[in-house]
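J.: show me the folded form of this:
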Amino acid sequence: MRRWERMAVVLALAGAVPAWSSVAYAGQLPDDIHPASRNRLPPIDRTELDAERRAAYDAAVASPAGAPTGAAALRLHGSGTLLRWEAPLGRRLVELTILTAARELDQPYEWALHEIEAIAVGLEDEIIDIVRHRRPLTNLPPREAIIIEVGRELLSTRALGADTYARALRLLGKTNLVDVIDTLARYAMVGAELTGFNQRMPVGWRQSLPLPFTHPDDIHPDSRSRLPLRSAETTSTATVLYGRL
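T.: Presented below is the predicted three-dimensional model:
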């Protein structure tokens, strides 16, 4: 063991640094981690990218930051499409992914809008109710079940176990799995924004998630959230409460 590795272990045992630091310094990675990318996906192969993603890759390489890393590199393994509308996974399974994110964040506004879309693109009521009520996934088709399982595990435990990841990769393929996780991340962000500003349901809409309700006293009646609508004098475009993402 090299000197700096011995020092890292000693410091970890002494409590001076977290125990995981010694593992990271010693170069010991989980079995499903690629040593070059240091995540579960291999390094980007530029020749496998389509023209749009290749341009994004080249622009990153030419920038001061250099080759894309982190989330930017991970997303290059996906389809590179507008996920909600054009992902190869199909609208039905994309809406299932979005509903899973909305449910794990207990976000009724996001859920309500996407429940309508999910029904419109053919997602079965029985599957929607399984997500709504967090029921067991037994008897679901494999791809539908693994999408819900990935969303539940990732958003509720803030982790995705190696076994779950391996099954998802086998059932969905790399591109679709990257798109699923990217969609979960995007709509978790949307849900956090809606929750942070306490976005209420549109007038006349009924909340369809089984959540407790307390009447708020900080909601603007025009926007039905904690922020007022922007007046026509301050904006040149129509205000929307929920845009395309």
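J.: hey, let's count contacts and neighbours off CA atoms from now on
T.: OK.
J.: the closest residue to residue 160 other than its chain neighbours sits in which helix or strand?
T.: Leaving aside its sequence neighbours, residue 160 sits nearest to residue 154 (CA to CA, 6 or more residues apart in numbering; 5.2 Å). Remark: residue 154 resides in helix 142-157, with elements defined by DSSP states H and E.
J.: give me the contact list for that helix.
T.: Helix 142-157 has contacts (CA atoms under 8 Å, 6 or more residues apart in numbering) with 93, 96-97, 100-101, 104-105, 131, 137-138, 159-160, 164-165, 167-168, 171-172, 180-181, 184.
J.: quick one: whichever helix or strand comes after that helix to helix 142-157, angle?
T.: The helix or strand immediately downstream of helix 142-157 is helix 162-172, counting by DSSP H and E. Here the directions of helix 162-172 and helix 142-157 differ by 150 degrees (axes from the mean of the first three to the mean of the last three CA atoms, to 10 degrees).
J.: in PyMOL, select just the buried ones from the contacts of helix 142-157.
T.: Buried residues among the contacts of helix 142-157 (16 or more other CA atoms under 10 Å), as a PyMOL selection:
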select buried, resi 93+96+97+100+101+104+105+131+137+160+165+168+171+172+180+181+184
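J.: second input sequence below; structure requested for side-by-side comparison:
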Amino acid sequence: MAAPDRLPAIPPSAYTPAQAEAAAEFRARRGAEPFGPYAPLLRSPKVMQDVEALGRRMRHGSCLTEDLKEMAICQVARAYCQQFEWSVHVLEAEKAGVSRALLEAIAEGRRPDVMTSDEALIHDAVAELIATKRWSDTTYARIVARHGEQGAVEIPALIGIYALLALVLNVARTPADGAEGLARWPE
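T.: The predicted structure is shown next:
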């Protein structure tokens, strides 16, 4: 069972003026008060706004297709054992066409047995980046050949923003949005 949420959503009546402004902008875009990683991030309203802006950019303007982007986000959630991030993005990945078998392999922490060439490229590049904090010359060349230099920048940025969100969520102990879908690894 998960530990209690350390940084739950702030009631709107308790917002500071800066929090109220940041929350109003968030609400205008998302139709809801800050939730998920944005609930704890609201403790630093400007950081929340900046992080949310980069997150939007990476989710809605990336050179990667939705399926590849969501698969990569799920890999980050698995790497950080982040239940909220997983619970949201596994559903997005399925909607984008990522196979259940591929997602189950990621959840188990293993390389999927069956992937398209594009899935294998992104899966392996993300796994390498998470494990080694860099890419080999071979991986870099493969990414540039398929996604250009834009991909060589955007893929690490995507991994970075979701790693940042996972760390915030883990520190805050934000609960999953539904059932926890990842087995907890020893911490």
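J.: around the residue nearest to residue 160 of the first structure, how many other residues sit close by?
T.: A count of nearby residues for residue 154 of the first structure, using other CA atoms under 10 Å, gives 19.
J.: over to residue 145 of the second structure?
T.: 12.
J.: can you give me the helices in the first structure?
T.: 3-14, 19-25, 51-62, 70-75, 83-86, 91-104, 108-120, 125-132, 142-157, 162-172, 174-196 (DSSP state H).
J.: what's the average distance of the helix holding residue 154 of the first structure to the second structure?
T.: Helix 142-157 of the first structure differs from its equivalent in the second structure by a mean of 1.5 Å after superposition (mean CA distance after the TM-score superposition for the first structure).
J.: list the buried residues for that helix?
T.: For helix 142-157 of the first structure, using 16+ other CA under 10 Å, the buried residues are 144-152, 154-155.
J.: quick one: which of the helices of the first structure is nearest residue 207 of the first structure?
T.: Closest of these to residue 207 of the first structure is helix 108-120, at 6.2 Å (criterion: CA to CA).
J.: what residues does that closest one touch?
T.: Applying CA under 8 Å, 6+ apart, the contact partners of helix 108-120 of the first structure are 91-92, 95-96, 98-99, 102-103, 125, 128, 190-191, 194, 199-201, 207-209.
J.: nearest to residue 213 of the first structure among the helices of the first structure would be which one?
T.: Proximity to residue 213 of the first structure, assessed across the helices of the first structure by CA to CA, is greatest for helix 108-120 (10.8 Å).
J.: map residue 72 of the second structure onto the first structure.
T.: Under the alignment (TM-score structural alignment), residue 72 of the second structure pairs with residue 97 of the first structure.
J.: what is the equivalent residue in the second structure for the residue nearest to residue 160 of the first structure?
T.: By TM-score structural alignment, residue 154 of the first structure lines up with residue 129.
J.: would JSON lines of the buried residues of helix 142-157 of the first structure with distance to residue 120 of the first structure be doable?
T.: Formatted as JSON lines, these follow (distance: CA to CA, whole Å):
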{"residue": "144", "distance to residue 120 of the first structure": "17"}
{"residue": "145", "distance to residue 120 of the first structure": "20"}
{"residue": "146", "distance to residue 120 of the first structure": "22"}
{"residue": "147", "distance to residue 120 of the first structure": "19"}
{"residue": "148", "distance to residue 120 of the first structure": "19"}
{"residue": "149", "distance to residue 120 of the first structure": "23"}
{"residue": "150", "distance to residue 120 of the first structure": "24"}
{"residue": "151", "distance to residue 120 of the first structure": "22"}
{"residue": "152", "distance to residue 120 of the first structure": "24"}
{"residue": "154", "distance to residue 120 of the first structure": "27"}
{"residue": "155", "distance to residue 120 of the first structure": "26"}
